[in-house]
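Peer 1: Fold the following, please.
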Amino acid sequence: MKKLPRQAFTVEFKTQAVDRVAAGQSIPVVSDELGINDQTLRNWVKASQAGKLAGAGAKVITPTEMELSRLRAELAKAKRENEIFKKGSGVLRARNSVKYAWIDANRSAYALNEMCSVLEVSISGFRAWKRGGTPERKRLTDEQMIALMKAIHEELKAAYGSLRMMRELRLRGFSAGKERAERLMRENGIRARHKRRYKVTTDSRHGLPVAPNLLAREFTPTEPNPVWTSDITYLWTDEGWLYLAIVLDLLNREVVGWSLKPQMKADIATDALTMAWFRRRPAPGLLCHSDRGSQYASKAFQSKLSEYGMICSMSRKGNCWDNAPTESWFNSFKNERVHGIRYKTHEQMKAASFEYIEVFYNRRRQHSSLSYRSPTQYLGDWAIRNQQLNAA
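Peer 2: Coordinates of the predicted model:
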C-alpha cells in the first residue's frame, strides 16, 4: 500500500477535540471517539492550556482538512479486526459461551471491544459470563426498560424511534422486542424528533458551465470511492448563518468530508472535497455528484476535481431527488441536532455538527440502508468480505 504522508491536523479539529475533554470527557473516551492516539490528544490539551494549540510554525492548511492519522488509526483497527476474524472464524457460528471463552483466551492480544464487535457479542454479556452469570441478554422490567430508554433517548438526543431503540437495547446486552419498545416509548412520551419537509436552497442562477447527470440516481455502488455526493445546507444561530458542506461516500453513506463556514462561497465546497480526498485518497475516475449551485460550478471547484482526477456530475435543474442520499443526510442531521434547539453562537453549532458527524453518525448511528449498522461498521464488514473473496 502506498505510504501516507505525515498528517497535519487542523486547528479546528484540535480545538473541537480539546473542548470535548474540557467539557468533562476523559482523554481515552475522546480519542476512541475520534480514532486518534491518546498521547496525541494529551499533547493537544497541554498545548491548549499553554495557548499554543496551533503550534509554532504550524503548517497552514485549509480549515477542514482531515487528519490522516485518523485514517491510519482506522486502517490499523481494520487490520486488527481482520486478524481477529481469521483467528476466531471457527467460533463465529458457535454458541455465545464458546465465543466468550475464545475472547477470554485472547485478551492479551486484542482489545475487548474489537473482539466482541467481530464475534457479534456484547461486552456486558462477556462480563456476565466472566462473573459466572448468564451471558444471554438480560430481561428488564418495564420500569427498568423505561429508565434505560429515557437515558438512551437523552444520550442520543432523541435520534431513535422504536426500531432503532430496540436494536440499541440489544446491542447493550438487554432483551427487547419492537412491540414492547414501541408501547413503552408511546406510553411514556419518548419520541424521536419528527422529520421536516425538504426545502430547496440551491441557487443555480448563474452563467457557469454545468455538467450532465452522470449518476442517474444509481445510489448503490458495490465498493468504496467510485461515487461521492456533495451538497450545502443552511444552519441558523443567534450570531447569524453558518453553512455546512458535506461529501458522502455512497457505499457506506459515510461523511468523508465536511466544511463549516459563515459564508457560502466556493471554498466551502473545495474544502469539504479536500478533506474527503485526504481521508480516502481515491484512485482517479471517481464520480463526484452535486447540484448545479455556483459553488460546484465554480472554476475553483472544477479545478480541484481535475487535480484529483475526478469526474463531475450534476443534478438536473430543480430536481433534488437526483441527489437524494445527501438530502436525506441533511434531513436526519437537522431533525436530530438542529430543529427545536437554539444555538446562541457559531461555536455551539460547530461543536454540535462536529459531534454529530465524527462521533455519532459515522461511528455509531444505525443506518437503515446499511442493515442498521453504522457507516464505519459497514465499511469494516465490507473490507473483511472483500479480503475473503480475494483470498478464495
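
Peer 1: Every contact and neighbour count from this point should use C-alpha atoms.
Peer 2: Will do.

Peer 1: where do the strands sit along the stretch 101-250 of the chain?
Peer 2: With strands called from DSSP state E, counting those that start in this stretch, the stretch 101-250 of the chain shows them at 138-139, 174-175, 227-237, 240-249.

Peer 1: okay, these in a markdown table with mean neighbour count and distance to Ala58 next?
Peer 2: Output for the strands of the stretch 101-250 of the chain, formatted as a markdown table (neighbours: other Cα atoms under 10 Å; distance: least, Cα to Cα, whole Å):
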| stretch | mean neighbour count | distance to Ala58 |
| --- | --- | --- |
| strand 138-139 | 14 | 51 |
| strand 174-175 | 18 | 48 |
| strand 227-237 | 22 | 29 |
| strand 240-249 | 22 | 25 |
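
Peer 1: Output these as a markdown table; include the columns distance to Val338.
Peer 2: Shown next, in a markdown table, are those (distance: least, Cα to Cα, whole Å):
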| stretch | distance to Val338 |
| --- | --- |
| strand 138-139 | 34 |
| strand 174-175 | 30 |
| strand 227-237 | 8 |
| strand 240-249 | 12 |
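
Peer 1: Do you have the strands of the stretch 251-392 of the chain handy? List them.
Peer 2: 254-261, 287-290, 311-314.

Peer 1: One more sequence to fold, the one below, so I can look at both together:
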Amino acid sequence: MAKPYPEEFRRDVVSVARKHEAPLAQIAKDFGISEGTLTNWLKRADVEEGVRPGLKQADAEELRELKKRNRLLEQENEILRRAAAFFARGAAPKMIYPLVLDLAGDGIPVTVTCRVLGFSTQGFNKWRRHPVSQRDWDDTHLTNLALDIHRDDPEFGYRFVADEIADLGVTASERRVWRLCSEQQLWSLHAKKRGLTRKAGPPVHDDLVLRQFRADRINQLWLTDITEHRTDTGKLYLCAIKDMFSRRIVGYSISDRMTSGLAVSAVRNAIRLRGPVDTILHSDRGSQFRSKVFVRTLKSNGLTGSMGRVGACGDNAAMESFFSLLQKNVLDRRRWATKEELRLAIVTWIERTYHRKRRQRGLGRLTPIEFELLSQRATAVA
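Peer 2: Here you go, the predicted structure:
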C-alpha cells in the first residue's frame, strides 16, 4: 500500500503549481507524482481556503472528535449506571475489578472504566495477574488518599500527606507513606531547587559511521543536518535527510524556527515516504538531534541514531557537501525578499533539479532518481 505524501510536501507542490510557470503535467512529472494527484491536491487546497465548496479538513477532524467525544460520554454513562447497580448489591470496594472485566467484555476500554471509577489501570492489571492481598489493597487505598491530598495542595510533601491521612482516621506509618509517595512521584513543589545554569548534555548516540559515508542498499545510512539562510523578513531553516546509497534527499522540513520539531518533522516525512528498516541516522551534536522527542522518534520507528564529535564538521562531511551545493545554486544566487519565496526555490531545486536533472559522477552519471530505479530493477531481477 502506497504511503501518503507528507503534508509539507503537498503544500509546497501546490504553491509551485499555483505560480503557473509550467503546465500541471510538467509540474507533476518534476515532483514525481501523477497529474491526477496534483489536481486533487489543488482542489483540496481550494476547499481549505474557501474558494471551492466542501468539507474542510479542520471541520472533518472536528466532526471526528465530536463523534469520539459522544462515544466516550456514552461509555462513561454506562460505567456509572453499572457501577451504581454493582454497589447497590453491597459489594466491597476491593471487588470492583470484576465489574471492569464485565464492561471490557461489552466493548468499553479498561482505561476509560478505571478513570471514571477513580483508580489506576496498573492496579487492575496487577489484580488480573495475581490475587490481591490485603496489604496490596491497603497500599492502593493509601495511594489514592495521598493522590487526592496532594492534588488539593501540591505544596504538601510526604510528611504533610502522612499527617492528613492520620486526620482521616487511617493508620499508616510515615515511612510507609514516604514509600507510596515515592512510587507515585508525589513531591512537594519546593522539594528541589532549580539550578541557575545548564550545561550541554553528552551525546545521546555513539558514532557508528566514523566518516565511512557508503551504503550498499537503500535506507541503510541516512545523514541529516540543519542549515539556515537570511531573507528580508527573517531567517529560514532547512533540515534535510540524505540517503547515502542514492544521495537522494528522502525527507526535509522548512521552518522559520530552528527547534527540535523541525528535525522531528523531517524524520517523520522521510519515514512516511521510505518506510526504513534497520536504518542508521547520523547527525552532528546539535541540540535538536539530542532532544528527547527526537530520540523517541528514532526509537519508536526502529531507526538507530549515530553522532559525530563536537566541532568536527568532517564527521558529517557528506551532508555538508549537499548544503554547500544548495548554497551555491540557490541560496547565494540572489537576495530573497520573503521566506515563502526562498522556501519554494529550495523545494523546486531539490525536487526538480537535484533529484531529476543533476547527474552525479559518483552514481555513474545518473541522477538520484535514475540510480534508485535502476537499483530496484536490478534487485527485482536478481
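
Peer 1: wait, Met314 of the first structure sits on Gly293?
Peer 2: No - checked against Cα atoms under 8 Å, the pair Met314 of the first structure and Gly293 is beyond contact range at 9.2 Å.

Peer 1: Distance of the equivalent of Trp222 of the second structure over in the first structure relative to Met310 of the first structure?
Peer 2: In the first structure, Trp222 of the second structure lines up with Trp228, judged by TM-score structural alignment. As judged by Cα to Cα, to the nearest Å, Trp228 of the first structure and Met310 of the first structure stand 10 Å apart.

Peer 1: which neighbours do these two share?
Peer 2: Common neighbours of Trp228 of the first structure and Met310 (criterion: Cα atoms under 8 Å, 6 or more residues apart in numbering): Leu286, Leu287, Cys288.

Peer 1: Who are the contact partners of Arg356 of the second structure?
Peer 2: Asp30, Thr367, Pro368, Ile369, Glu370.

Peer 1: That one -> the first structure?
Peer 2: Match for Arg356 of the second structure (TM-score structural alignment): Arg363.

Peer 1: now the helices for the stretch 51-200 of the first structure?
Peer 2: Counting by DSSP state H, counting those that start in this stretch, one finds helices in the stretch 51-200 of the first structure at the ranges 68-87, 96-105, 112-119, 123-130, 142-155, 162-171, 178-187.

Peer 1: between those, which gets nearest to Thr345 of the first structure?
Peer 2: helix 142-155 (22.1 Å; Cα to Cα).

Peer 1: Dump the shared contacts of Trp228 and Met310 of the first structure into a markdown table; add distance to Met149 of the first structure and neighbour count as well.
Peer 2: Shown next, in a markdown table, are these (distance: Cα to Cα, whole Å; neighbours: other Cα atoms under 10 Å):
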| residue | distance to Met149 of the first structure | neighbour count |
| --- | --- | --- |
| Leu286 | 42 | 18 |
| Leu287 | 41 | 19 |
| Cys288 | 40 | 23 |
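
Peer 1: what's near enough to touch Asn113 of the first structure?
Peer 2: Contacts of Asn113 of the first structure (Cα under 8 Å, 6+ apart): Ile123.

Peer 1: Now do it against Phe126 of the first structure, distance only.
Peer 2: From Asn113 of the first structure to Phe126 of the first structure the distance is 10 Å (Cα to Cα).

Peer 1: Please enumerate the shared neighbours of those two.
Peer 2: Residues touching both Asn113 of the first structure and Phe126 (Cα under 8 Å, 6+ apart): none.

Peer 1: Any chance of the strands of the stretch 251-392 of the first structure in CSV with distance to Val338 of the first structure as columns?
Peer 2: Shown next, in CSV, are the strands of the stretch 251-392 of the first structure (distance: least, Cα to Cα, whole Å):
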stretch, distance to Val338 of the first structure
strand 254-261, 15
strand 287-290, 23
strand 311-314, 27
